[in-house]
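**Student:** Quick one, structure for this:
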Amino acid sequence: MSSKDIVVKAAGELFGDKDPDAVDRWVAADYRQHSSLAADGPEALRQLVAGLPDGFRYEGARVIADKDLVALHGTYYGFGPEPLVAFDLFRVDADGKLAEHWDALTPLVTETASGRSQTEGPTEISDPGQTEANRALVLEFAEKVLKGADYSVLTDYISTETYLQHNPEAADGLDGFGAAAAKWGEQGKNLVYKTVHKAVAEGDFVLLQSEGEFGIPVAYWDLFRFADGKIVEHWDVVAPVPDKLPHPNGLF
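**Tutor:** Sure, this is the predicted structure:
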């Protein structure tokens, strides 16, 4: 089985079937956790799955596979009082087991500036031959724009014709992004990217995991879709970095 098939199958049994015994089938003995929701190791994951409430469900939107890393984008219902939009990232080891996990979650927003939900949009991977070119473009964009704050080169990377936005507070287009950024700045929440940790790429999709500040320390998870060498769509989760974690592994 491919890494993508393993993660989809494992996640389905763990969080779809809510089967704690799926931990024995799919999770490595040295499972390393980075989430703020669970302690380290397979037994902590088993306890999490065993404690899921009756109304819990996961609604998947897209899956992005990059060698041994597989990212899931979707919505959890029943994890808390409100639905949570999430990115989950798993590393699959050589034995086909889930060996490491990162995530970021944010509340579902029903009314967004663009009118689009936080997860809707294309789900199928296209242009597999452009994977590395798109990864390189996102990393360059991250250095110059996200970390370097050089917004004069935005149009080198983002389409001026079609830029669809799924951030709840930003409307479509570069003007929509600019207006949202200005509003955030007035609230003391400037977009500050300090470190890019991972760029998970498959075809026309690239998921960037970064850390920085948005008024407070945050984890930025940005998913970009490309067409003709430009970013044409964006989804994200901006999650606060907690003061304490239930493990010593860090959030990243």
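**Student:** going forward, measure contacts between C-alpha atoms and count neighbours the same way
**Tutor:** Noted.
**Student:** In space, not sequence, find me the middle residue of this protein.
**Tutor:** Nearest residue to the geometric centre of the chain (Cα atoms, centre = their mean): F87, 3.3 Å.
**Student:** does that one sit in a helix or strand, and which one?
**Tutor:** For F87, the element it lies in under DSSP states H and E is strand 84-92.
**Student:** Residues in contact with the next helix or strand after that strand: which ones?
**Tutor:** Following strand 84-92 in sequence order, the next helix or strand is strand 98-107 (DSSP H and E). With contact meaning Cα atoms under 8 Å, 6 or more residues apart in numbering, strand 98-107 is reached by 7, 26-28, 30-35, 82-93, 219, 221, 237-239, 251-252.
**Student:** mind listing the helices for the stretch 1-150 of the chain?
**Tutor:** Assigned helices in the stretch 1-150 of the chain, in chain order: 3-11, 22-26, 42-50, 131-141 (criterion: DSSP state H, counting those that start in this stretch).
**Student:** Take those and write them to a markdown table, including distance to K97 and mean neighbour count.
**Tutor:** Formatted as a markdown table, the helices of the stretch 1-150 of the chain follow (distance: least, Cα to Cα, whole Å; neighbours: other Cα atoms under 10 Å):
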| stretch | distance to K97 | mean neighbour count |
| --- | --- | --- |
| helix 3-11 | 8 | 19 |
| helix 22-26 | 5 | 18 |
| helix 42-50 | 11 | 18 |
| helix 131-141 | 25 | 19 |
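**Student:** run this one through as well so I can compare:
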Amino acid sequence: MKITQILAWTFGCILACISPSAKANIYMDTISNKQKVLSFYKQIVGQRKTELIPEFIVEDYKQHNPIVKQGRAGITEMINYLKTLPPPPENAKSPIVRAIQEGDFVVTHLDIQFMGKRMAVIDLFKLKDGMLTEHWDAIQALPDESGKEITATNGTAKIDEVALSEHSKQVVMNFYDAIIEKSGAANFIASDYVEHNSEILASGLASFLSTPDRNIKLHRFVAESDFVMVQSQFNRLGIVFLFYEIYRIANNQIAEHWSVEQIVPDGVKAEDMF
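**Tutor:** Next up, the predicted model:
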């Protein structure tokens, strides 16, 4: 499947009703960055209102997905393409499973189902003064998980508002320090933690991340309360992958883990996607 098709289907599946807080008549200068991103999904992607793009996207919007053009022109081109496709059904389930905000960064975790295909997506947006200025993402095709109790995207979605963001982030950063230093990383993982990646489940998270010659390079940590997103890259058999993860922290340990990995396309430098 071409990445362009995946991107189009990803955008095509965002529904018109994402969140009650993302109503069309809300004052854009008073909402949070998370609400602004959800409103972007709702009005620009879901309702395909290209005329509102200047209210959401800066002119020199930086796109780290090499398939999409830079600036407002890239978003406009994608939405104009979506206008040629059938709209999503009104009663379809929203693909946005969870959303995380820290300062100028907003992370969304999506489960896309379209035309018999299913993808997990993690988007990362940067905003300034309430406008979207930059975007990163990773997209992974998923197998049929019908009947499974634990899937790639289900599980806890509600944020524990009592949890401290900096503490949760520090737990994950310390975990990665232990992975890189090869010293006691398994101690950071709860005995009953829930793993949503079936490939990781076979070996365990610490072992999976400690694979020889993985050459992990960490780029960003974004945390809200008990949720932490990690943006990184790694090698496997000489191939470079984007690796986006979401951790849920409870009682000072990793309680739940989701991930999306994507091969860096041929001819593209990995650093350009970060």
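**Student:** if we can go back for a sec, nearest to E120 of the first structure, of the helices of the stretch 1-150 of the first structure?
**Tutor:** helix 3-11 (19.0 Å; Cα to Cα).
**Student:** average distance between the closest one and the second structure?
**Tutor:** Aligned to the second structure and superposed, helix 3-11 of the first structure gives a mean residue distance of 0.9 Å (mean Cα distance after the TM-score superposition for the first structure).
**Student:** Can you check which part of the second structure stretch 22-35 of the first structure sits on?
**Tutor:** Against the second structure, the aligned range for stretch 22-35 of the first structure is residues 52-65 (TM-score structural alignment).
**Student:** Tell me which residues are up against the matching stretch.
**Tutor:** 36, 40, 43-44, 69-72, 75-76, 130-137, 272-274.
**Student:** which among those end up buried?
**Tutor:** Buried members of those, scored by 16 or more other Cα atoms under 10 Å, are 36, 40, 43-44, 69-72, 75-76, 130-137, 273-274.
**Student:** Next, the mean deviation of the strand holding F87 of the first structure compared to the second structure.
**Tutor:** Per the superposition on the second structure, strand 84-92 of the first structure and its aligned residues are separated by 0.6 Å on average (mean Cα distance after the TM-score superposition for the first structure).
**Student:** Report the separation between A185 of the second structure and S198 of the second structure.
**Tutor:** 20 Å (Cα to Cα, to the nearest Å).
**Student:** who's more crowded, the two?
**Tutor:** A185 (20 against 12; other Cα atoms under 10 Å).
**Student:** so who does the alignment partner in the second structure of I64 of the first structure touch?
**Tutor:** Aligned counterpart of I64 of the first structure in the second structure: I100 (TM-score structural alignment). Going by Cα under 8 Å, 6+ apart, I100 of the second structure touches K34, V106, V107, T108, V222, A223, E224, F227.
**Student:** from those, which is closest to D144 of the second structure?
**Tutor:** Distance to D144 of the second structure, by Cα to Cα, is smallest for T108 among the contacts of I100 of the second structure, at 22.1 Å.
**Student:** Leaving out the residues flanking it, which one is nearest to that closest one?
**Tutor:** Closest residue to T108 of the second structure apart from its sequence neighbours, by Cα to Cα, 6 or more residues apart in numbering: A99 at 4.5 Å.
**Student:** wait, what's in contact with P87 of the second structure?
**Tutor:** G12.
**Student:** and if we set it to 6 Å?
**Tutor:** With contact set as Cα atoms under 6 Å, 6 or more residues apart in numbering, P87 of the second structure has no partners.
**Student:** what does the one 10 residues further on give?
**Tutor:** By Cα under 6 Å, 6+ apart, the residues touching V97 of the second structure are H109, L110.
**Student:** Residues in contact with the strand holding F87 of the first structure: which ones?
**Tutor:** Strand 84-92 of the first structure is contacted by residues 68-76, 98-108 when judged by Cα under 6 Å, 6+ apart.
**Student:** For it, give the aligned segment of the second structure as residue numbers.
**Tutor:** Aligned using TM-score structural alignment, strand 84-92 of the first structure spans residues 119-127 in the second structure.
**Student:** Centre of the chain to the matching stretch, how far?
**Tutor:** Distance of stretch 119-127 of the second structure from its chain centroid, counting by Cα atoms, centre = their mean, to the nearest Å, is 4 Å.
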